[in-house]
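The sequence isn't on hand, but the structure is:
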């Protein structure tokens, strides 16, 4: 059980802190909520106390005998501030200690994650940008905000990331440390494909695969958290868009190919995590195929789809890093890594992430296991854990290779 301090700033998004608190407690963590005085004007202390099982106070004069303004930060394994308002970011960057939360931030020796939420103009203001840069330079993790509906009719960057996204990233930091979300992708443009393509047979049926897109989603979420500008080409994925990520939908292999070629032209890194169908029906019936009668097909002729990964490698601009994925099983001809190394040699990508999918593993599951092969076939250590943790390991293999 980890000790988490959940700091809550005084913004409308404070109500989402209750959902994040629930996610932390359901995962078995001991959570101490430390709101600002303004936060309690949006959500009462009773709510946070009932959900956490711990007392809630905002000032340094409560529990003086326990020296709470020092002890809370000293004993925490992780501090998550959500929402982090413009005012709170400014006070944290200035090293203020004018309430219990800012005092806790000054005494914390553990990783600190800020999840900003504010109006777009406030997020883009030079003062806020400087404060964010200061906090990141000191080692804090400042997530990018989501883009969407804000207070009133306004929309834009500044929306609090969804609690599920924050909780997933917090779990990665708890297991792997702050280095899992180091800001080594700031200024980089990343294009990722995710999901599985579907090749229509008739207006109702299609040829597809079992990819859920969750690993690609995790790659996008972690890349955004590490500072990258991320484009996610999503093939038939029924998941909420990750925060700070632009999603481009695709259906078939041809549609995914066109989107990836268009988006990757100026990318620093291209990751082909989508499961692209190798074949498609030679023809697509205009009406639903029926059982019985002369119209019932006795066979479905197939034709090859384009090799999107190989084409991306061939057409990549100088300096671009291309990462492929391989879902493999062992057989009489060789084990998983043998087949993966053969694919690596055929494709010519810089890195190949290898999943052993024997027995239906990986697809649709919350956890994953993968090995990253370098261009020469050298295998890194196996990455295991949540798909976000595996994503962090993959980006840690990618980042040092960027020129």
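Looks like it came in fine. In this text the structure is predicted, and so the values were computed from the model without any measurement.

all contacts plus neighbour counts: C-alpha atoms, from now on.
Fine.

which residues sit against stretch 369-388?
Applying C-alpha atoms under 8 Å, 6 or more residues apart in numbering, the set of residues contacting stretch 369-388 from outside is 168-169, 172, 214-215, 218-219, 221-222, 341, 344, 348-356, 362, 366-368, 389-390, 393-394, 397.

Check it against this one:
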């Protein structure tokens, strides 16, 4: 972000304190930052704090005679390369959605044709309110990009979706957007990621070690390549990638239902989820008590999600994943044929530093008659390479 000019709008929510670190992080990445605060934002953090952190005077009002004598709001709107509002409260989203211009920040947004980014922050019920949902949809349709929100504990003491994304994640997402391309422009891509958890009783389940990092990186890379992306995610604690529509599921059965619903609308399906092979025949209604002889679980096979998706008409271009601990390429080729898919990405999860729980991976992409090896690298970098290759193969087939 070296030399990029960021206009940061800070609005009146408790998360305004996070904007202080955000300014510092943006400047660390080489960006120049000017801050505009709403009147309510100044009740949480002082303008002097942001002036010290940004190195620029802070604007708080349209009624600044010295600045507005020279049409300062227009000057600021033209100065910025991007406008970022963090935190973006429910009130701010509503005013922007309906074109209000009754303070400096909303006026700037109306007067600017630069890319605009929003980091929402509010109570979980406010975020889920139909009015907010409608405002967000309207803003997205007009080109606003959303960063978050995150899910977790909130200042009000409740837990849920609506937390402002952490400053490090916001800066990371802003930086990655420079990597966007048109390799998948106009395509609809469906990705699944993470584990499935199969309940045994109300407190226990069968699961696996998948963190979801690889699949989330693939979804992000597809979005950066211009695709319209839907991500179906198992139970993981990862922020939704920028520009990605997310559906959360828990079990293999739920995953199959979502995949069969979404796959007919997709051009490409990339299935990286670690789907549990088995589930208990019948989930106990009460907690199973511990006894001296242990317990015996009656397990039945889960549906083969990708094989079922391969039967969908019209059939999308299908990419599977094979996480193996031995005979990796042999087993991957068997899965390619058995599931009737176009490509399979094989990875050795027994390799140190790769696969489950790790930040790096190494893949071999296999088709019916070719294979491509991607050396060990960070999952984000690897996902970018994978998406580039998948896009080329899809375009070539088409």
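Cool, the structure landed. Quick caveat, the model's predicted, so the values are computed rather than measured.

Out of the contacts of stretch 369-388 of the first structure, list just those in strands.
Judged by DSSP state E, strands contain the following of those: 351, 352, 353, 354, 355, 356, 367, 368.

Which two among those are spaced furthest apart?
Using C-alpha to C-alpha, those span at most 21.1 Å, a distance reached by 351 and 367.

These two - which one has more neighbours?
Comparing residue 351 of the first structure with residue 367 by other C-alpha atoms under 10 Å, the one with more neighbours is residue 351, at 25 against 17.

show me what contacts that one?
322, 323, 324, 344, 372, 373, 374, 375, 398.

likewise residue 84 of the first structure?
8, 9, 114, 115, 116, 117.

which of the contacts of residue 351 of the first structure sit farthest apart?
344 and 398 (15.9 Å).

Comparing these two, which residue is more hemmed in?
Comparing residue 344 of the first structure with residue 398 by other C-alpha under 10 Å, the one with more neighbours is residue 344, at 23 against 19.

Just give the closest residue to the more buried one, not the sequence neighbours.
Distances taken as C-alpha to C-alpha, 6 or more residues apart in numbering put residue 352 closest to residue 344 of the first structure, at 6.5 Å, once the chain neighbours are dropped.

Return the residue of the second structure aligned against that neighbour.
When the second structure is aligned by TM-score structural alignment, residue 352 of the first structure is paired with residue 344.

Leaving out sequence neighbours, find the closest residue to residue 161 of the first structure.
residue 146 (5.2 Å).

Across to the second structure, which of the contacts of residue 351 of the first structure hold up?
Retained in the second structure by both residues aligned by TM-score structural alignment, their matches' C-alpha atoms under 8 Å are the following of these: 322, 323, 324, 344, 372, 373, 374, 375.

What about these, which are in strands?
Per DSSP E, strands hold the following members of those: 322, 323, 324, 372, 373, 374.

List the contacts of residue 243 of the second structure.
Here residue 243 of the second structure is in contact with 145, 146, 220, 223, 228, 229 (criterion: C-alpha under 8 Å, 6+ apart).

for the stretch 151-300 of the first structure, what spans make up the helices?
163-176, 214-225, 253-263 (DSSP state H, counting those that start in this stretch).

Next, the buried residues of the last one.
Spelled out, that is helix 253-263 of the first structure. 253, 254, 256, 257, 259, 260, 263 (16 or more other C-alpha atoms under 10 Å).

CSV for these, including distance to residue 193 of the first structure?
Listed next are the buried residues of helix 253-263 of the first structure as CSV, based on distance: C-alpha to C-alpha, whole Å:
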residue, distance to residue 193 of the first structure
253, 11
254, 13
256, 8
257, 10
259, 9
260, 7
263, 10
